[in-house]
Structures are given as C-alpha cells and as structure tokens.
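Visitor: this is a predicted model, with the sequence first.
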Amino acid sequence: MLDPIIAFIQGIFSAIGRGVGIVIAWILFPFLSASRWYASRGAILKIVVGAIVVLLMVAYGFFIYQTQVWYGFDPDYVAKYKLEQRKNPAGFELTKSDTGTPLTCTTSAIVEVTADLIDMEVNQNTWISSSPLYKMGLFGMDWDNTPWLDNKASFQRGVNQTIRRTSVELVEALARVRGTSGINRTLQTAREAMQYSESAWYINFSPFGFPPTSQSTYRTAITELRKFNTELASCQATFDGRADNLLEFLDRIANDLGSTSAILRERSENYNAGWFDTRADDRFWFAYGQLYGYYGILSAARTDFSGTIAEKNVGALWTGMLAQFRAALNIQPAIISNGREDGWIMPTHLATQGFYILRARSNLIEVRDVLDR
C-alpha cells in the first residue's frame, strides 16, 4: 500500500537532486573550463593570467569592503553639533565696535552640516558610484539590478540629493539679500562642484579623457562651504533668515520628498517580489539617504532661522517634524523586502518607508503653511 507513496516521494527528491546538480554544474562549468584552459598553457602565460586573477580578487575584495563598511554613519549625528546651545540665528552680529575692530557674526549651521555630510561621503568613505568595479557591475549587469553591493551607493546618492538641493538654495536665496545683493561666489563654486557627475573617475572612455573625479570635485565643495562660514563669521558674507526664504526652502524640500515618495509607491504597487525584488534595496536606501541628510539640514535650519521660527511660533511644530524624520531612520532592515501590503511572510519595507516619508512631508508642509500666514 505504501510502496507507490514511497516511490512518489523518492521520485520528487530524485528530481530535486538532479535539478540541483544541473544548477551546480551550470555554475561551475565556466570555472572548470577556465581551469582546464589554464592548465594547458605555458609557464609565462600562466604567470600573467595568474597575476591578473589575483589582482582582480584583491580588487574585488577591497571593493566589497568599501561597500559594506560605512564610516561616520550615525542616525543621531545631529547631537554632536549641540544646536540647542546656539542662541542666535546665522549672520547675527555678536559684537560691534567703533574702534575699527572687525565685527563677529554667527556662522551658519546649515552650511556646517552640509559640509560635514559631504566629508562623510568622500573623505570618511569612498564615493562608490564612481568606482570602476561598481560601474562594471556583475558580469556587465548594473549592481543596482542585483541585490548585492549597491546599498551604500544608493544611500550616498540620496544624501547627495539633499546636499545639491541645499547648495542651490544657499546660492539663490539664503545667502543673499533679495534684490540688493549678488550671488556669493564662494557658494556658487560649491554649488557648481556639487552638480558634477556622480560617476566620474580618473579616465573617461566616452568621450575619452582624464576628467577630475567625483570625489575630488566634491572635496572642493567642502572647502568652499567652510570658506563661506569663515566669511560669515567675519561679517563679510550674508545670510538672509527671512520667513519667505525659509518658506521657499521648505517648499523645495517638500517637492523633493514628494518625488521620492512617488518612486517608492510606484515600485511598491507594481512589483511584489518580496525579498526577490532586486531594485527594492536601492530605492529604499536612496530614500533613507534623503531622510538622513534632510534630518541634519532641517535641524540646522531651526538654528539658522531661530528668529523667524520664534516670531512665527512654530517651534513646537518644528520639533514634531524633526521627530518624524528621526523616527524614519530607525528602519534599517538587513534585507529589503517589497512584498504585498497584506502579505504575512514577506514584509513591505518600501511601503513602510513611503509612509514615514509622507508623514515627515506632511509635518513639513504644516510648518510651511504656518510660516505663510
């Protein structure tokens, strides 16, 4: 009676075994072929090929290390600035003298945080997007289309998006008195540096040339941003902390977050592959990078615009908004899953991230509306 059942089960396991064997053979075939080819070559060719293989193994080992080890990453990084101890807005004259002594003014926390975010990306860490091995991908496949080694690059690009937006706003509005002053050349240089390609390496093949790397160009922005704060400290630069400037800045950030929310929604609604969605991780970590960057920049903005915030009585709303940004940074899953919203095995991290972004954006718009009254 049981013989047919036993035979059926044995057949299933036998089929599974044959399938696994075929897969393993398919994976090992190119390596076995390469080893046979290598064994039949001459000594000189063996040495050359062996050296190339060893070099590639070392390079990929170092590349994996660069992508997996994150220096300076700290969701509570805002605490180190002790912003609550800064009592005056950016550009505030701390001393006045009739004796010719240079004036001392308050520096900008936004500029300081922005420069430090760039420093984390290109000095404390390697800028992944311009790495040759990252651009080569996995056997020609873009790393963003795989579930491996792209999280750090996506996070860096998300942070970089916040830096680019902030550098534009600093040049066009925050660091000039509208209608009566020109663009600050120091900040303009920083903005131009941050608009540079995210994937530039020492050699470019199309068109061929030897351009500056992304990493070196972004370092220029660090220098110029810190130079601006030095100018501001000596009252040789301007920071215009008017309510309409802050309002426009919040508008731009809200639009930025809205675009990212739409990207997350589109991926979440149209792809429900759970742990097997290979693009879910880069979408998630790009959004995380944006939240990470804007958390610090908006915390700094509270100090730089402290006079306006006190005048408009939005301090409590601002605190609540920052709490939403910080809460979103608590989500750090080891494996990003893009499952169904009603699924019970595979979670939906993209929908969760989108929810936090919309909640933070909603608080941001509420602050903006109060400022506009």
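Guide: Ah, there it is.
Visitor: make it CA atoms for all contacts and neighbour counts henceforth
Guide: Fine.
Visitor: show me the contacts for Thr278.
Guide: Thr278 is in contact with Asp144, Asn145, Thr146, Pro147, counting by CA atoms under 8 Å, 6 or more residues apart in numbering.
Visitor: same question for Ala243.
Guide: By CA under 8 Å, 6+ apart, the neighbours of Ala243 are Thr308, Leu371.
Visitor: between the contacts of Thr278, identify the one with the most neighbours.
Guide: Asp144 (22 neighbours; other CA atoms under 10 Å).
Visitor: the closest residue to it other than its chain neighbours and Ala43, how far apart?
Guide: Nearest residue to Asp144 in three dimensions, chain neighbours excluded: Asp150, at 5.8 Å (CA to CA, 6 or more residues apart in numbering). For Asp150, the distance to Ala43 equals 38 Å [CA to CA, to the nearest Å].
Visitor: which element, helix or strand, includes Leu350?
Guide: Per DSSP states H and E, Leu350 falls inside helix 349-371.
Visitor: and that helix, what does it pack against?
Guide: In this structure, helix 349-371 packs against helix 243-270, helix 280-304, helix 315-328, with contacts taken as 3 or more CA pairs under 8 Å, 6 or more residues apart in numbering; DSSP states H and E.
Visitor: mind listing what the closest residue to Tyr77 other than its chain neighbours touches?
Guide: Leaving aside its sequence neighbours, Tyr77 sits nearest to Gly296 (CA to CA, 6+ apart; 7.6 Å). Gly296 sits next to Tyr77, Val78, Val113 when contact means CA under 8 Å, 6+ apart.
Visitor: quick one: the second one is in a helix?
Guide: Yes: according to DSSP: H, G, I helix; E, B strand; the rest coil, the state of Val78 is that of a helix.
Visitor: how close does it sit to Ile22?
Guide: Noted for Val78: a distance of 53 Å to Ile22, by CA to CA.
Visitor: kindly report the same for the first one.
Guide: From Tyr77 over to Ile22 the distance is 50 Å, taken as CA to CA.
Visitor: before we move on, what about the last one?
Guide: Using CA to CA, Val113 is found at 54 Å from Ile22.
Visitor: follow-up on the earlier one: nearest approach to Val54 belongs to which of the helices and strands packed on helix 349-371?
Guide: helix 280-304 (30.0 Å; CA to CA).
Visitor: returning to that earlier point: neighbour-wise, which of Val113 and Ile22 wins?
Guide: Using other CA under 10 Å as the criterion, Val113 and Ile22 rank with Val113 on top: 23 against 12.
Visitor: structure two is appended below for comparative analysis:
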Amino acid sequence: MLDPIVNFFTRIFQWIGRGIGLAIGAILWPFLWAGRWYTQRGWILKAVLGTAIVILVGLYGYFFWNTQYWKNFNPAYADAYTFAPPAGSGEQVTDEGAEGQVKTCTRSGIVTVAADLIDFNVNQNAWISSMILYKLGLFGVDWDHTPFLDNKAAFQRGVHQAVRRTAVELVDTIGRVRGTSQIDQNLQDARGAVEFDEETWYFGLRPFGPKTPSPSFYRTGITSLRTFNDRLLKCEVVFNARADNLAKFVDRIASDIGSTSDILSRQSQTNNNGWFDTRADDRFWFAYGQLYGYYGILKATRTDFKAVIDTRGLGPLWDQLDQQFQAALKIRPLIISNGREDSWIMPSHLTTMGFYMLRVRSNLVEVRSVLDR
C-alpha cells in the first residue's frame, strides 16, 4: 500500500541528487579541465603559472582579511579623548618657567581628532577603495554593486567625508582671523591631501604610468594637521573660536549629513528589495562612517569652542547631540536590509539610519539657530 508513495519520494530525491550533482559538476568542470591542462605542461610554464596562482591567492587572502577585520573600530572612541585644559583652542596661557614667563596655547581638539581619524583609516587599517582587487571588482562588476566585501570601504569613505569637510572649514574660516587674511599653509596642505581621490593605486591608465596611491596623500594630511597643532601650541598660528565660525561649521556639517540622509531616502524608496538590494549595505555603512567621524569631531568642537558654548547656553543641546550620535552608532545589523517601511520580514535599515541622521541634523540646526540670535 505504501510502496508507490515510497517509490515516488525516492525518485524525487534521486532527481534532486542528480540535479545537485550536475550543478556541482558544472561548477568544478573548469577547474578540473585547468588541472588536467596544467599537469600536461612543461616545468617552466608550471613554475610561472604556479607562482602567479600563489600570488593571486595571497592577494585575495590579504584583501579578504582587510575587508573583514576592522582594527580599533569603536563607536564610543570619542569618549576616550580628554581635551585639556578646558579652554578655547589657541587661547594663550602664561606659564612660569626657569627663564621667566612663557606664552603657550592649547592644541585644537578638532584638528587632533581629524588627524586621528585619517590615521585610523590608512595606518591602523588598510585603505580598501584603492586596493587593486577592489578596483578590479568581482569578475568586472564593481564591488559596490555586489553584497560582498564593500562594507568597510563604504564606512572608510564615510569617515573620510567628515574629515574632508572639516579640513575645508579649518582652512576657510576657523584657521583664519577673517575671510581676507592669509591661509595657513599647513591647513591648506592638509585640505589638498584629504581632497585627493579615493581610488588611486600605484599604477593607472588615465594618465598612463606610475602614481602615488591615495593613502600616501592622506598620510601627508596627518602630518600637516599635527604640524599645525604643534605650531598652535607655540601660539604661532590662529585658531579662531568665534561664534560665527562655530555657526558656519555646524551649518556645513548639518548640510553634509542632510545630503547623505537624502541619498538614503532615495535608495529606500526606489530600490526597496529587502535583502536583495546590493547597494543598501554600502549606502548604510557610508552614512554610519560619516556619523562615526562627526561624532568625534563635534565632541572636540565642544572643547575648542567652550567659551562660546557656555556663553550661549548650548550645553544641554550639545548633550542631546551626543545622545543622538550614540543612539545612531548602536545600529549595526549583521545583514543590511532595504525592505518596505511596513515590512516585518525584511526591515528597512536605511530608513532607520536616515531617521537617526535627521535627528542629529535637527539638533545641529537648533544649535545654529541659537548662535544666530
């Protein structure tokens, strides 16, 4: 009585097994053919090809390791900074030394954090976007258009966007007495370095020839920023911690975050394919990296502009701003999903991140409105 049913399911499982076997055979066939071809070649060709294969496997191993291992990644990194003394950067302090009174100034926390963020991106970690295998993509497909191995690159670019915006503001406003005064050369060099493109490797085609890779330029930015801070400590340069400069700085950061929030919104509305949206992960991690960078920079801003913040009563607003950053940086899903906003199986992580970004931006706009009164 049960024999027909047992035979039916037996045939189904046999067909499934044959299908799996055919699929595995189709996948392995090119490798088996290459192995047979390789064993029939001469020893010189074997040595050359074997060396090339070992190098390629090593490169992919190195690439995979660096995309997965995020050294010193810490969303609460800003809490470890102790900016002292608690006064506006560049404020002169008179010390009694063996040779009499010596005038010194305080380093800028903003400059310190910006330099440390670049160091985190290119020295403590490998800069992914300019690696040759990242540039080659997955069989010619840009890694950003795949769900694989692009999260760290997007995060690093987000952090770097915060550094780039900060460097521009340091040159244009904060590091000058007024808009018509001379630009500090160290800050100008730092801005030029961090504005270099993100994808240059040691060799390029346009123009053809050897090149200086992107991380090398960014490392010179670290040197320039730290040199500026050393000179600031000696009162040789200006850090203009005025209310109007703070207002401009906060406004530019709010605009930068607003632009990224708009990108998240458009991606969420036009490509809500749940777990199958291959661009959702890099959009999410770029936004996360941007907030990661600005969290430390704005933490330092509170110290650099302490006199202004205290005078205008911005302390409670700044506390709230810190809380918004901390809440946003707690969102670290294992798999990024860009589903419908009312979905319960495939949630919309982009919408969630966009919501937190708008909360941060709203706080910054409120700070700016208080400074404008």
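Guide: Yes, it's here. As the structure is a prediction and not an experimental result, all values here were calculated from the model.
Visitor: compare Asp150 and Ala43 of the first structure (neighbour count), which wins?
Guide: Legend: neighbour count by other CA under 10 Å for Asp150 of the first structure and Ala43, higher for Asp150 (23 against 11).
Visitor: and the more buried one, what does it touch?
Guide: Contacts of Asp150 of the first structure by CA under 8 Å, 6+ apart are Thr67, Trp143, Asp144, Asp281, Asp282.
Visitor: before we move on, the earlier item: and the contacts of Thr278 of the first structure, which is closest to Asp256 of the first structure?
Guide: Once CA to CA is applied, the member of those that ends up nearest Asp256 of the first structure is Asp144, at 21.4 Å.
Visitor: isn't the closest one up against Ala280?
Guide: No: using CA atoms under 8 Å as the test, Asp144 of the first structure is too far from Ala280 to be in contact (9.3 Å).
Visitor: show me what contacts the closest residue to Ala287 of the first structure other than its chain neighbours?
Guide: Nearest non-adjacent residue to Ala287 of the first structure, counting by CA to CA, 6+ apart: Gly158, 6.1 Å away. Residues near Gly158 of the first structure by CA under 8 Å, 6+ apart: Trp285, Phe286, Ala287, Tyr288, Gly289, Gln290, Gly293.
Visitor: on the three-state scheme, Gln215 of the first structure is what?
Guide: Classified using three-state DSSP, Gln215 of the first structure is helix.
Visitor: now it: closest residue in space, sequence neighbours ignored.
Guide: Per CA to CA, 6+ apart, closest to Gln215 of the first structure is Val122, 5.5 Å.
Visitor: that neighbour contacts Ala221, correct?
Guide: No: Val122 of the first structure lies out of contact with Ala221 (CA under 8 Å); the separation is 10.9 Å.
Visitor: so the two - more neighbours on which side?
Guide: Higher neighbour count among Val122 of the first structure and Ala221: Ala221, with 26 against 19, using other CA under 10 Å.
Visitor: quick check: the aligned residue for the more buried one in the second structure?
Guide: Mapped onto the second structure by TM-score structural alignment, Ala221 of the first structure lines up with Gly221.
Visitor: list the buried residues in the strand or helix carrying its match.
Guide: Per DSSP H and E, Gly221 of the second structure falls inside helix 214-233. Buried residues in helix 214-233 of the second structure, defined by neighbour count with 16 or more other CA atoms under 10 Å: 214-215, 217-226, 228-233.
Visitor: the helices in the stretch 101-250 of the second structure, which residues?
Guide: 109-122, 132-136, 151-169, 185-194, 214-233, 243-270 (DSSP state H, counting those that start in this stretch).
Visitor: okay, the ones you listed in JSON lines with distance to Ile5 of the second structure next?
Guide: Listed next are those as JSON lines, based on distance: least, CA to CA, whole Å:
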{"stretch": "helix 109-122", "distance to Ile5 of the second structure": "62"}
{"stretch": "helix 132-136", "distance to Ile5 of the second structure": "52"}
{"stretch": "helix 151-169", "distance to Ile5 of the second structure": "49"}
{"stretch": "helix 185-194", "distance to Ile5 of the second structure": "70"}
{"stretch": "helix 214-233", "distance to Ile5 of the second structure": "65"}
{"stretch": "helix 243-270", "distance to Ile5 of the second structure": "48"}
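Visitor: how about those, which one is nearest Leu32 of the second structure?
Guide: Of the helices of the stretch 101-250 of the second structure, nearest to Leu32 of the second structure by CA to CA is helix 132-136, at 24.9 Å.
Visitor: next, the contact list for Gly320 of the first structure, please.
Guide: Gly320 of the first structure sits next to Asn363 when contact means CA under 8 Å, 6+ apart.
Visitor: tabulate the helices and strands packed on helix 349-371 of the first structure (JSON lines), appending distance to Arg359 of the first structure.
Guide: JSON lines is the format used below for these (distance: least, CA to CA, whole Å):
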{"stretch": "helix 243-270", "distance to Arg359 of the first structure": "11"}
{"stretch": "helix 280-304", "distance to Arg359 of the first structure": "12"}
{"stretch": "helix 315-328", "distance to Arg359 of the first structure": "7"}
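Visitor: out of the ones you listed, flag the one nearest Ser14 of the first structure.
Guide: Once these are compared by CA to CA, helix 280-304 is nearest, at 35.2 Å.
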